[in-house]
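In: sharing a model prediction with you, sequence too.
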Amino acid sequence: MRKLNVILALVGFSFSMGVVAEQTMPHDVYVTDKDRIQREYDVDKERCDSLAGNAEDICEAEAKGKKEVAEADLEARYKPSRKASYEVKVVKAEADYRVAKERCDDQAGNVKDVCLEEAKAAEAAAKADAKREY
């Protein structure tokens, strides 16, 4: 029984080392990239302030989406896993949907309704593809 416990402990240790070995990015690089993403977002957001109306809303949705996707991608590179890759795809689908929804606001009536339905369908398809690959 003691041999079995030792073997199980060694197997568990080897798996935990495998998880550590997957970490391909040093922490200081991770922190630097996280700061860079925030600075880029701040610049993009400031650029949006010069716009007005729906153009500003679209710009802000694009800036926020770009930031969220970059952060999810950074997390996936810092702690690689299938779940992290899946999360990147989901975040991208959600960001694309928010931008598309803002673009639909420029439309009116039935055209707007169709635009929103197409945006929602594209989001659902992207999430389904991500789930299928997960």
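Out: In hand now; what should we look at? Residues are numbered from 1 along each chain as shown.
In: from here on, just use CA atoms for contacts and neighbour counts.
Out: Noted.
In: could you pull out the helices in this protein for me?
Out: 2-22, 27-48, 53-78, 82-104, 109-133 (DSSP state H).
In: quick one: contacts of stretch 27-34?
Out: Glu71, Leu74, Tyr78 (C-alpha atoms under 8 Å, 6 or more residues apart in numbering).
In: for the last one, which non-adjacent residue is closest in space?
Out: Leaving aside its chain neighbours, Tyr78 sits nearest to Met25 (5.2 Å; criterion: C-alpha to C-alpha, 6 or more residues apart in numbering).
In: around that neighbour, how many other residues sit close by?
Out: 14 (other C-alpha atoms under 10 Å).
In: before we move on, what about the one 10 residues further on?
Out: Neighbourhood size, Asp35 [other C-alpha under 10 Å]: 12.
In: and Ala76, by the same measure?
Out: 19.
In: do the same with Arg98
Out: 20.
In: got a list of what it touches?
Out: Per C-alpha under 8 Å, 6+ apart, neighbours of Arg98: Ala61, Gly65.
In: let's bring in a second one:
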Amino acid sequence: MLPSMATAAASPEAKALYRNAKDAAQAQYKEARAQCDALAGNPKDVCVAEAKAARVRAEADATAHYKNTLRAYTKARQDIAEADYAVDHSRCEALTGNDKDVCIKRAKSTRTAALADARADKKVIEARSNAREDKRIAEYKVAAEKCDALSGTPKEQCVSAAKTRFGY
């Protein structure tokens, strides 16, 4: 996470946006949930699951944007995958026999794939970040080594410039 991102997440404006997004998600959920009351049976169950999934999506996105960390974005993707699974599972409940079994297996497969993608993306981002850091350190060492050929004030200026350039 970049330092500027951390300050943006901690600002009062960001906190207000976060609260507003969560409040809007809750209001939309209540409205959608009220519309579900007109239904009965499985269509009502699906409607409720869809309303909950929409709320989870909105709240997870708001939380991820507010916290602005890799962990928060990964958690949001996982929460959304679970909510989507609940919707898919509710739809499967209307089926019977083998069709229901296949539907549930497909829903589980979709959830497993989404969770695996979220974990894999997190690992890729972490690996790229670590590689960037390793490269920066190596480049700093090269620049510092070049400064060793100098002496006195030019060497101090060279070292200072290298530290500034590579964030030391």
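Out: Yep, that arrived. Here the structure is a predicted model, which is why all the values come from computation and not from measurement.
In: follow-up on the earlier one: closest one of the contacts of stretch 27-34 of structure 1 to Ala55 of structure 1?
Out: Glu71 (24.3 Å; C-alpha to C-alpha).
In: and the aligned partner of the closest one in structure 2, how far is that from Leu39 of structure 2?
Out: Here Glu71 of structure 1 is matched to Glu59 in structure 2, going by TM-score structural alignment. Glu59 of structure 2 sits 25 Å away from Leu39 of structure 2, going by C-alpha to C-alpha, to the nearest Å.
In: more neighbours, those two?
Out: Taking neighbours as other C-alpha under 10 Å, Glu59 of structure 2 and Leu39 compare with Glu59 leading, 23 against 14.
In: skipping adjacent residues, who's closest to the residue minimising distance to the centre of structure 2 in space?
Out: In structure 2, the residue lying closest to the centroid (C-alpha atoms, centre = their mean) is Tyr73, at 1.2 Å. Excluding the flanking residues, the one nearest Tyr73 of structure 2 by C-alpha to C-alpha, 6+ apart is Ala64, at 4.9 Å.
In: also Asp45 of structure 2?
Out: That would be Ser90: by C-alpha to C-alpha, 6+ apart, it lies 6.3 Å from Asp45 of structure 2.
In: identify the residues contacting the one you found.
Out: Asn42, Asp45, Val46, Ala49.
In: then Ile80 of structure 2?
Out: Ile80 of structure 2 neighbours (C-alpha under 8 Å, 6+ apart): Ala53, Val56, Arg57, Ala60.
In: the residue nearest to the last one when sequence neighbours are not counted: neighbour count?
Out: Yep, that's Ala60 of structure 2 we're talking about. Closest residue in space to Ala60 of structure 2, ignoring its immediate chain neighbours: Ala76 at 4.7 Å, by C-alpha to C-alpha, 6+ apart. With neighbours defined by other C-alpha under 10 Å, the count for Ala76 of structure 2 comes to 23.
In: what's near enough to touch the alignment partner in structure 1 of Ala76 of structure 2?
Out: With TM-score structural alignment as the criterion, Ala76 of structure 2 lines up with Val88 in structure 1. Val88 of structure 1 is in contact with Val69, Ala72, Asp73, Ala76, counting by C-alpha under 8 Å, 6+ apart.
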